[in-house]
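Enquirer: Below are the sequence and a predicted model; questions follow.
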Amino acid sequence: MSTTSSSQQMSARMKFFFSRIFPLIFVAVGASVAFFGIRGLVRAKASVEWPAAQGRIARSVVERHYSSSNGRSSTTYHAAILYEFSVHGATFNGTRVAYGDYGSSDPSHAREIVNRYPEGKAVTVHYMPGNPEECVLEPGLKAQSWFMPAFGLIFFAAGILMAIYIPKAMAKQQNAEPDSQGDAAKRTS
């Protein structure tokens, strides 16, 4: 008898996890990613109006990042650009080329950025008024700027839909189970 109640209790825990916690994880992750993505969009749009300063590329290389999971490995290539610039006599460093910068398994994108910004090149740096650490070489919205907010909103919406439909599906299945057990009992008698 304790085995039955233990398995029923485990089943109730699993139902709670899949109907409430699992969707909540999607909602939380989606909301966080969407928040930072939308903040990036707002800054990207505003960056075209930011003041500019002259700077110089201090470092420009393609970096490789290796990762492995489940016996499979992958390589991602990023353009690692470091630039220096001065605002009111204070020197600042920046690494952002454009909002929405991304790495890829194809090194050609990273190489193209590194070729565009070779070490020693003079550049125009756009910086946020009052916060020069927030800076960018290519101001404005780019196609890749939309990836993070879109990804976050999709995750958020998936979590909301799961929170609505998983409990309904579980309730429907639970209501169907007593009927199927009753039908089985009728067949055995």
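Expert: Received, thanks.

Enquirer: CA atoms for contacts and neighbours, from now on please.
Expert: Noted.

Enquirer: longest helix of the chain?
Expert: Among all segments of the chain classified by DSSP state H, the helix with the greatest residue count is helix 147-188.

Enquirer: So which other helices or strands are in contact with that helix?
Expert: helix 22-46 (3 or more CA pairs under 8 Å, 6 or more residues apart in numbering; DSSP states H and E).

Enquirer: what's the angle from the longest helix of the chain to helix 22-46?
Expert: Taking axes from the mean of the first three to the mean of the last three CA atoms, to 10 degrees, one finds that helix 147-188 is oriented at 160 degrees with respect to helix 22-46.

Enquirer: which helices and strands sit right next to the strand ranked longest in the chain?
Expert: Criterion DSSP state E: the longest strand present in the chain is strand 52-69. Here strand 52-69 is seen to pack against strand 72-87, helix 107-116, strand 122-128 when contacts are counted using 3+ CA pairs under 8 Å, 6+ apart.

Enquirer: for comparison:
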Amino acid sequence: MMEGFFSNQGNLALLLTGLIGVVFTIYGTALFLKAEASLDWPTTRGEVMVSELDVDNDRDGVTFRAEICYRYVLPSGEYVSNRVFFGHQISTSSSVAAAKVKNRYRVGQSVAVHYDPANESESVLEPGVNGLVKVVLIIGTALMVIA
């Protein structure tokens, strides 16, 4: 009787692992495609309004994230965004990595803003695919393989 219970728990764990892998893979693929497309987006000038290092200290530990906020103006209106690169909103346990991003952008600095012509409120400062996007895809694929 207990043998079947543990077997079912193992199957459930594999199923959950696979589902998490699917979610990571779908999210990573969407991020990858958008990041790749951003290389062809038009650019305009913008200005950095906020450049801070966010520190979150909870029961899981300390995480860091560069909070960069910038504004840009197009004929259709004024926009505000906080995306530095695709995957930027992910926190990290490395204060050094987050500080490197923060230190690239000073308040008042003029920046090149790449914006989506189909949705001008969507923008990025550093277009293209970066390491974080690849990590999300690798994790998703690995979890699906394990399952």
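Expert: Looks like it arrived, so ask away. All values derive from a computational prediction rather than experimental measurement.

Enquirer: Can you give me the TM-score here?
Expert: Scored against TM-score structural alignment, normalised by the length of structure 2, the superposed chains reach a TM-score of 0.90; 146 aligned residues with a CA RMSD of 1.6 Å.

Enquirer: coming back round to it: and the longest strand of structure 1, how far out from the chain's middle?
Expert: Between the mean C-alpha point of strand 52-69 of structure 1 and the mean C-alpha point of its chain there is a distance of 20 Å (CA atoms, centre = their mean, to the nearest Å).

Enquirer: do the same with stretch 113-129 of structure 2
Expert: Relative to its parent chain, stretch 113-129 of structure 2 has a centroid offset of 14 Å by CA atoms, centre = their mean.

Enquirer: Trace that stretch over to structure 1 and give me the residue numbers.
Expert: Residues 125-141 of structure 1 are where stretch 113-129 of structure 2 aligns, with TM-score structural alignment as the criterion.

Enquirer: and the end-to-end length of that stretch?
Expert: Terminal residues of stretch 125-141 of structure 1 are spaced 16 Å apart (CA to CA, to the nearest Å).

Enquirer: now stretch 66-77 of structure 1
Expert: Stretch 66-77 of structure 1: ends 9 Å apart by CA to CA.

Enquirer: and the spatially most central residue of structure 2, what does it touch?
Expert: To find the centre residue of structure 2, average its C-alpha atoms and take the closest one (CA atoms, centre = their mean): that gives residue 87, at 1.7 Å. Taking CA atoms under 8 Å, 6 or more residues apart in numbering as the criterion, residue 87 of structure 2 is in contact with 31, 130, 132-133.

Enquirer: How about residue 153 of structure 1?
Expert: Counting by CA under 8 Å, 6+ apart, residue 153 of structure 1 makes contact with 30-31, 33-34.

Enquirer: Kindly recompute the last result at 7 Å.
Expert: Residues in contact with residue 153 of structure 1, defined by CA atoms under 7 Å, 6 or more residues apart in numbering, are 30-31, 34.

Enquirer: where's it relative to residue 45 of structure 1, distance?
Expert: Relative to residue 45 of structure 1, residue 153 of structure 1 is positioned 19 Å away (criterion: CA to CA).

Enquirer: count of neighbours near residue 24 of structure 1?
Expert: When neighbours are defined as other CA atoms under 10 Å, residue 24 of structure 1 has 18 of them.

Enquirer: Assess the claim that it and residue 157 are in contact.
Expert: No. Contact criterion CA atoms under 7 Å: residue 24 of structure 1 and residue 157 do not qualify, at 10.9 Å.

Enquirer: one step back: what about the contacts of residue 87 of structure 2, which one has the most neighbours?
Expert: For these, the largest number of neighbours (other CA under 10 Å) sits with residue 133, at 22 neighbours.
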